[in-house]
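1. show me how the following folds:
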Amino acid sequence: MAIHRKFLKSNKKDRTFINRDIRAKEVRVIDPEGNQSGILQIHQALAMANDHGLDLVEVSPNARPPVCKIMDYGRYKYEQTKKKQEAKKKQSTVQVKEIKVRPKTGEHDLQTKIGHITKFIGNKDKVKVTVMFRGREITLSQQGRDVLSKIAESVNEIATVESYPKFEGRTMIMILAPK
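-> Next comes the predicted model:
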């Protein structure tokens, strides 16, 4: 039983109250045409909605007094889901792809990695280029910086350096973003 109550409490925030579920004593009413009918007692607002054959929907519960609109609740719910879907479509997710190299990576391997970076940048993804140092290679930090600057130079027409090379433990990291 306690779990059920807890679930109801967490669901209360995103719940839209309609008709008799509205707890306020008086509400600001907007009629179906969009005109304000003023502040009415809840029973008067419910009677008004009933006369129109529609629902009384609380559209702004945080206002004092709460704002309620006389409308078809099913249609309102449908429009809200459509708005959420449209917002989700317009939202673009930027992924961060990672390319790992070593300070002594060969020229051909480096060109292959640059090809991958070009492809990722072409897909509008950010690229995190990591130079990994093993054992005594940590003394080759200048070679690591040279590798990163070579990569940055070769993709400078399609990408910008968002985060310049910096050490994080035994790795050196640089982040590239599409222009």
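2. switch to C-alpha atoms for all contacts and neighbour counts from now on
-> OK.
3. please enumerate the strands of this structure.
-> 26-30, 36-41, 55-60, 67-71, 96-101, 126-132, 159-168, 171-178 (DSSP state E).
4. next, the second sequence, to be compared with the first:
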Amino acid sequence: MSTTRPLRVNERIRVPEVRLIDETGHHLGIVRTAEALRLARERGLDLVEVQPNASPPVCRIMDYGKYRYEESRRERESRKRQKTIEVKEIRLRPRIDTHDLETKVRQIQQFLTDGAKVKVTVLFRGREIVYQDLGERVLQRVIDLLGPRAVVEQPPHAEGRTLVMFLAPGHVEVTRTVSSEEREAEGQ
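-> Purely as a prediction, here's the structure:
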């Protein structure tokens, strides 16, 4: 349900006068609350306070059950449309071997094709911190191996004893393969 404060309905409206809007959206003016409630009951609908902070409060004649249902449906739809972006992390060492790096790059590539962002971290232990240029070269090699499949969202920067870089999925041109039937059709 909605995270907003629940609306006051029918007898829960305790003000003496309200600004009334009917079910078609026409403004009926300022009327006494009892009169507005009577009009709503005659039409088989509810009197709902839609703007409690106005002076006098604005009330609308509507089917409150239907309104709540539509609100919850709209909220569910908006939650479905929200896409959470996942951030995966790959940890490397400054003296990583070539094949190990290629394996990690394949894993990064898989994360990127799945649509996730990737945090690439180079961890320095002990005196390795002196060789930060090795870590920067490792990250540059990762960028070179990935090519256009990745976009550097945040360039390498130091955070304590680590070098960190963020990658996002890149835009790769998809080359369309032409089938043998299409080639024959073009030749005719």
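5. circling back: for K83 of structure 1, find the nearest of the strands of structure 1.
-> strand 55-60 (15.0 Å; C-alpha to C-alpha).
6. which residues in structure 2 does that closest one match up with?
-> Mapped onto structure 2 using TM-score structural alignment, strand 55-60 of structure 1 covers residues 46-51.
7. thinking again about what came up before, turn the strands of structure 1 into TSV, including mean neighbour count and distance to K13 of structure 1.
-> Formatted as TSV, the strands of structure 1 follow (neighbours: other C-alpha atoms under 10 Å; distance: least, C-alpha to C-alpha, whole Å):
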stretch	mean neighbour count	distance to K13 of structure 1
strand 26-30	23	19
strand 36-41	14	24
strand 55-60	22	12
strand 67-71	24	16
strand 96-101	16	33
strand 126-132	22	36
strand 159-168	16	39
strand 171-178	22	38
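8. now distance to K84 of structure 1 too, for those, in CSV please.
-> Below are the strands of structure 1 laid out as CSV (distance: least, C-alpha to C-alpha, whole Å):
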stretch, distance to K84 of structure 1
strand 26-30, 24
strand 36-41, 27
strand 55-60, 16
strand 67-71, 20
strand 96-101, 25
strand 126-132, 26
strand 159-168, 31
strand 171-178, 28
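9. just so I know, which of those lies nearest D14 of structure 1?
-> That would be strand 55-60 among the strands of structure 1, by C-alpha to C-alpha, at 11.5 Å.
10. what's the match for P16 of structure 2 in structure 1?
-> Using TM-score structural alignment, P16 of structure 2 sits opposite K25 in structure 1.
11. what's the spacing between the closest residue to its match other than its chain neighbours and D51 of structure 1?
-> Of all residues not flanking K25 of structure 1 in the chain, I42 sits nearest, at 5.5 Å (C-alpha to C-alpha, 6 or more residues apart in numbering). To D51 of structure 1, I42 of structure 1 is 14 Å away according to C-alpha to C-alpha, to the nearest Å.
12. now do D72 of structure 1
-> Using C-alpha to C-alpha, one gets 13 Å for the distance from D72 of structure 1 to D51 of structure 1.
13. before we move on, what about E26 of structure 1?
-> From E26 of structure 1 to D51 of structure 1 the distance is 18 Å (C-alpha to C-alpha).
14. on that earlier part again, settle it for me: which of D72 and D51 of structure 1 has more neighbours?
-> Between D72 of structure 1 and D51, counted using other C-alpha atoms under 10 Å, the more crowded position is D72 (15 against 10).
15. corresponding residue for that one in structure 2?
-> So D72 of structure 1 corresponds to D63, using TM-score structural alignment.
16. residue in structure 1 matching G25 of structure 2?
-> Under the alignment (TM-score structural alignment), G25 of structure 2 pairs with G34 of structure 1.
17. wait, R93 of structure 2
-> Under the alignment (TM-score structural alignment), R93 of structure 2 pairs with R102 in structure 1.
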